[in-house]
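> sequence? don't have it. structure:
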């Protein structure tokens, strides 16, 4: 295999003699990792102007070209952190520390830098440094940015860009670069998730060594719903995380094809992360965000309080930092004069990004770190990791409640602020959830008028299943004259946990007589027993009829029985592992 072949395939490793821990040993870099080179064959060659002895090395799966480079070259990623055996090579774990100037801040317009990552000035942050210190940077994971554009030549996006799985669904070609003058949003989103870090340029993303796929959809006059469906389904064999920082502003507008795409992608192992929205409204009234197979993300201000614009709801799974209560988010910007701007001397970057549009890719980047730590996890597994590691914030907020399984949940924060280091550590030892099971009521007829601005109408039902819940769905059917935004819709479990699914005094007449809500608020609870669902009209002027409801619970199947030999005359007893109640 020639040098040109190796360059084309990207199968290059580079030696930095400063990283050798043992005299006489040489280490080669492969996909941001270092491997000890054994039985290498030396050969003279020139590589990007560096002349010297190269090592052609054959390991279990890779033929790599190795070259000694001067100290300070871009391949030097940090000090050796750990050494351990891996197959026929020794793996050298390195510690990633950003050397990107806008990360630390101090520039005009960028005083606190990327505070959402490093916690400058005491602002809310995702505690990612510990994950980076252990070499979890998103390596080997591809994040798809479903948005208005991508910039393939941006200095902090180009190194991570993967052309082969990128696409423009508006122009129907392989070039996701901006088409319209207003196309810029996706460039900033991409930088938040996985801008290249450690290259001494600009910023770093949460997952600085993850790969990026640009999946452009038009936000211009040629926009179609099918573009977003196709982008959601695109190359899920390779793209294992997709970020969606967009949505429909109106509430209760049905979009079943997006839900189907979400679920199809999830079944293929792709984690869809969706911005909850910036309408100060119920995210559960947005079809794509309400789907249980997505991860809906709210925005947390720098001051540790929910951003005033952020949507909320029982479907919100986690929160992540964004603008509000402090500075905006520093990230990549469209190059030239068309971007958001704001940082003196750095025209290709901005400090003016924010909204749930920024909170969502922060979570998407964290999911890439989780999947690097444990590639066997799907969206259910990732949700288990986040539910068990996210941090309670704004502890005095009245909407926090502890459910029957001991999980704390708040519709403004979900399970809390993501903690990237804790999530990676949990994922490393987490085997993943057991198979999913579902159960429910089937459609139940109610057919009762709802008093206008009057008392609630309630119904009870009984669930006999005992498998621990993950998510639930509740389909509510109303008459065609009902105004969805008038109704408080509550669901209470046998454990006494009440989840508010619909919020009265909000906008939204809707275009459908049936709406499917979801909730993660009952996570881990035993569903067995009597449930109560109630609908109350709290705004005078419209009348309606509650036609029907249908409850579906989704849970982990019981763990398989295991055989244990007890020391009583050789007696074998069948035992089932039990989880804490």
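Alright, I've got the coordinates. Note that this is a predicted model, so its numbers are computed, not measured.

> going forward, measure contacts and count neighbours with C-alpha atoms only.
OK.

> ok, now which ones touch the most centrally placed residue in the chain?
The centroid of the chain falls nearest to residue 364 when counting by C-alpha atoms, centre = their mean (3.0 Å). Contact partners of residue 364, counting by C-alpha atoms under 8 Å, 6 or more residues apart in numbering, are 143, 193, 241, 242, 243, 273.

> kindly recompute the last result at 10 Å.
143-145, 190, 192-194, 206-207, 241-244, 271-274, 295, 297, 370 (C-alpha atoms under 10 Å, 6 or more residues apart in numbering).

> do residue 513 as well
Contact analysis of residue 513 by C-alpha under 10 Å, 6+ apart lists 252, 254, 476-484, 546-547.

> repeat for residue 438
Residue 438 touches 465, 467, 469, 471, 472, 552, 553, 554, 555, 556, 557, counting by C-alpha under 10 Å, 6+ apart.

> re the thing from before, name the member of the contacts of residue 513 with the most neighbours.
Using other C-alpha atoms under 10 Å as the neighbour test, the contacts of residue 513 are led by residue 484, with 31 neighbours.

> which residue packs closest to that one, ignoring adjacent ones?
Of all residues not flanking residue 484 in the chain, residue 509 sits nearest, at 5.0 Å (C-alpha to C-alpha, 6 or more residues apart in numbering).

> residue 253 is in contact with that neighbour, correct?
Yes - the criterion here is C-alpha atoms under 10 Å, and residue 509 meets it with residue 253 at 8.6 Å.

> which residues are in contact with both of those two?
With C-alpha under 10 Å, 6+ apart, residue 509 and residue 253 have no common neighbours.

> wait, which of the contacts of residue 438 is closest to residue 89?
Within the contacts of residue 438, proximity to residue 89 (C-alpha to C-alpha) peaks at residue 556, which comes in at 38.4 Å.

> what sits against the closest one?
Shown in contact with residue 556 (C-alpha under 10 Å, 6+ apart): 380, 433, 434, 435, 436, 437, 438, 467, 468, 469, 470, 524.

> so how far is residue 530 from it?
Distance, residue 556 to residue 530, using C-alpha to C-alpha, to the nearest Å: 20 Å.

> again, but for residue 207
44 Å.

> which of the contacts of residue 556 fall in strands?
Per DSSP state E, strands hold the following members of the contacts of residue 556: 436, 437, 438, 469, 470.

> about what we covered before: how close does the residue nearest to residue 484 get to residue 538?
With distances taken as C-alpha to C-alpha, residue 509 is found 14 Å from residue 538.

> just residue 388 next, same as before
Distance of residue 388 to residue 538, computed by C-alpha to C-alpha: 36 Å.

> what does residue 407 give?
Taking C-alpha to C-alpha, one finds residue 407 at 30 Å from residue 538.

> looking at these two, which is more packed in?
residue 538 (19 against 16).

> the structure to be compared is supplied as follows:
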């Protein structure tokens, strides 16, 4: 399993990786002319020659794995032909080749690509006053004070200097006058065209403006009289062009995620599997390996930070069915609009860690996210959770400048501890407190990121203790599930107490589930911790008609039990919700706990929480006493009269 950047057992890592690999459930892919080729040790210098000899344009050495190369065609947009199949067969027989794996093409979509019709900070940029998510004074019918609190971080002197954020997307207009001075060319690459120039491909509808808009949110320069200001306006931005082709491959995703991990600090991804409410999909083998390498080896062992948009499927989807957003190795970010409500496209799930902002519901032309656009232009119309993830990346860049020693896990802890409920409100899911008093919401996670609060805590932060992993228990018996009758299962665990991998303070919890149903979309799964925190692992997805695949060893994840003591009885509840009667079979529930053996700040949170509870009860008693006295006085007065 994945340990801390400096620790962890190889056996544990293999167990976790295998569980994740088994969990990947993909739609049927397409054949491509892209190959993963492993060469024998003495033949690696001949990779280019070998590729051209067998009909490929060239070969690119992969940074993950020994002797691995990407053999790619001249025209990367074409699918596999009969001729390329013959080329592959000849290549496979070449004595220099150890193994050949054809890359399957699959779908990845940009998120949020849709149209929408008292702090003193002086900026000359014309759109700055319209960037309500930076400083909200009530612009575009918004709620004053509901913002990222970047002004406090800026006033403390943190602007992202020395930090590089990579935008993994459809390219960046690096010639844009608001981005050019902060563009990191050395850390950029085009994996769609296999060259160092990730400039967006032109289309009449400007569809490839997605990455440029995201880049501006993070690193648009300040005080240059152009467009607006980035959250971390002195940070460097790298462009990783990897979305602009008719299909995605495991090689392209893994290459993007692992590109220059000692230079790039933060990777921002505003894309994922199709948000159609019926897809269950996640990263493939190479991408999982690259992501694991990133958190263990990136940034000199402190770990690469992966920021992911949680999804735009709205109430029809559940982001726990997205293996990228629900990964423990990513920070999944949802969005709120400028008055604190949920956006109509927001997906909810128990793996979301925190939120930032996106466009408003009203057709106010200034309610969108103001940022850079293609060909030197500016826009007020960036939207979706696509807009939310880069804002989070910008906040994290401020925190890293404040403390360059922060690990990938430190960033997750800081997000949990400093995010605020502020004035966020969700009509469906109530705000609740977990067993140690941390306030969370099923859609917003632990609240909206607070840049000022995060940099202040970062300055004094001590790296969190070593991380451990415990398989708390597993139920393999088949249990029939029917409409009207929920299946209740329990696992009693000591969280591996007495062993080297004892987990006392939780970070992530995974419920690895295998279940089939006559209609997968009507399934609901809840899990309750020993400290009585209930996580909705899977909500109803009304568009999911699957009756064959179900969920096969799928790792549903919750972050809601953060900081809790996992020892005791865990309860899983599986049932159906919908108009038609359904049936199914729950075949496996494996409970995996991830966390630490010591976490002093959690102890302090518990003490503070208990103190607040005691104080609130005392105030309740005093109020009851006051009311009783008032009633007695009224009674006496009425008798005297």
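Sure thing, it's come through. Predicted model, so just to flag it, every value in this text is computed and none were measured.

> post the TM-score for the overlay when you can.
Once superposed, the chains reach a TM-score of 0.74 (TM-score structural alignment, normalised by the length of the first structure), with 451 aligned residues with a C-alpha RMSD of 2.1 Å.

> Serialize the contacts of residue 438 of the first structure to JSON lines and add fields for secondary structure.
Below are these laid out as JSON lines (DSSP: H, G, I helix; E, B strand; the rest coil):
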{"residue": "465", "secondary structure": "coil"}
{"residue": "467", "secondary structure": "coil"}
{"residue": "469", "secondary structure": "strand"}
{"residue": "471", "secondary structure": "strand"}
{"residue": "472", "secondary structure": "strand"}
{"residue": "552", "secondary structure": "strand"}
{"residue": "553", "secondary structure": "strand"}
{"residue": "554", "secondary structure": "strand"}
{"residue": "555", "secondary structure": "strand"}
{"residue": "556", "secondary structure": "strand"}
{"residue": "557", "secondary structure": "coil"}
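
> quick one: map residue 402 of the second structure onto the first structure.
Correspondence of residue 402 of the second structure to the first structure, assessed by TM-score structural alignment: residue 373.

> doesn't residue 132 make contact with that match?
No - using C-alpha under 10 Å, residue 373 of the first structure makes no contact with residue 132, being 11.6 Å away.

> what do these two both touch?
Residues touching both residue 373 of the first structure and residue 132 (C-alpha under 10 Å, 6+ apart) are 138, 424.

> the residue nearest to residue 484 of the first structure: how many residues sit nearby?
Residue 509 of the first structure, neighbours per other C-alpha under 10 Å, totals 18.

> where does stretch 45-57 of the first structure end up in the second structure?
Under TM-score structural alignment, stretch 45-57 of the first structure corresponds to no residues of the second structure.

> which parts of that stretch are buried?
54, 55, 56, 57 (16 or more other C-alpha atoms under 10 Å).

> sitting in helices, which of those residues do you find?
Assigned to helices by DSSP state H, none of these qualify.

> quick check: the farthest pair among these?
Longest span within the buried residues of stretch 45-57 of the first structure, C-alpha to C-alpha: 54 and 57, 9.5 Å.

> the lengthiest helix in the first structure vs the second structure, average distance?
Secondary structure of the first structure per DSSP H: the longest helix is helix 356-373. Its aligned residues in the second structure lie a mean 0.5 Å from helix 356-373 of the first structure after superposition (mean C-alpha distance after the TM-score superposition for the first structure).

> thinking again about what came up before, now for residue 54 and residue 57 of the first structure: what residues contact both?
Common contact partners of residue 54 of the first structure and residue 57 (C-alpha under 10 Å, 6+ apart): 40, 41, 42, 65, 66.

> which of these fall in helices?
Using DSSP H, no member of those falls within helices.

> turn these into CSV, columns for distance to residue 563 of the first structure.
CSV is the format used below for those (distance: C-alpha to C-alpha, whole Å):
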residue, distance to residue 563 of the first structure
40, 49
41, 52
42, 55
65, 51
66, 51
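
> got the residues you listed as CSV, with neighbour count columns?
Below are those laid out as CSV (neighbours: other C-alpha atoms under 10 Å):
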residue, neighbour count
40, 16
41, 12
42, 13
65, 25
66, 27
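
> residue 260 of the first structure: which of these is nearest?
For these, the closest approach to residue 260 of the first structure (C-alpha to C-alpha) belongs to residue 65, at 45.0 Å.

> could you pull out the strands for the stretch 51-200 of the first structure?
63-67, 80-86, 89-94, 142-147, 167-168 (DSSP state E, counting those that start in this stretch).

> wait, which of these is closest to residue 384 of the first structure?
strand 142-147 (20.1 Å).

> in the second structure, which residues correspond to that closest one?
Using TM-score structural alignment, strand 142-147 of the first structure lines up with residues 164-169 of the second structure.

> where do the helices sit along the stretch 351-500 of the first structure?
Along the stretch 351-500 of the first structure, counting by DSSP state H, counting those that start in this stretch, helices occupy 356-373, 379-389, 420-429.

> a markdown table please, covering these and showing distance to residue 89 of the first structure.
Output for the helices of the stretch 351-500 of the first structure, formatted as a markdown table (distance: least, C-alpha to C-alpha, whole Å):
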| stretch | distance to residue 89 of the first structure |
| --- | --- |
| helix 356-373 | 20 |
| helix 379-389 | 30 |
| helix 420-429 | 21 |
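
> count the neighbours of the residue in the first structure that residue 433 of the second structure lines up against for me.
Correspondence of residue 433 of the second structure to the first structure, assessed by TM-score structural alignment: residue 402. By the measure other C-alpha under 10 Å, the count of residues near residue 402 of the first structure is 13.

> was I right about residue 402 of the first structure contacting residue 392?
No - counting by C-alpha under 10 Å, residue 392 is not a contact partner of residue 402 of the first structure; they are 11.3 Å apart.

> joint contacts of those two?
408, 409, 410.

> between those residues, which sits nearest residue 248 of the first structure?
residue 410 (23.2 Å).

> need the contact list for the closest one.
With C-alpha under 10 Å, 6+ apart, residue 410 of the first structure has these contacts: 312-314, 316-318, 392-393, 395, 397-402, 416, 499, 520-521.

> and if we set it to 8 Å?
By C-alpha under 8 Å, 6+ apart, residue 410 of the first structure lies in contact with 314, 399, 400, 401, 416, 521.
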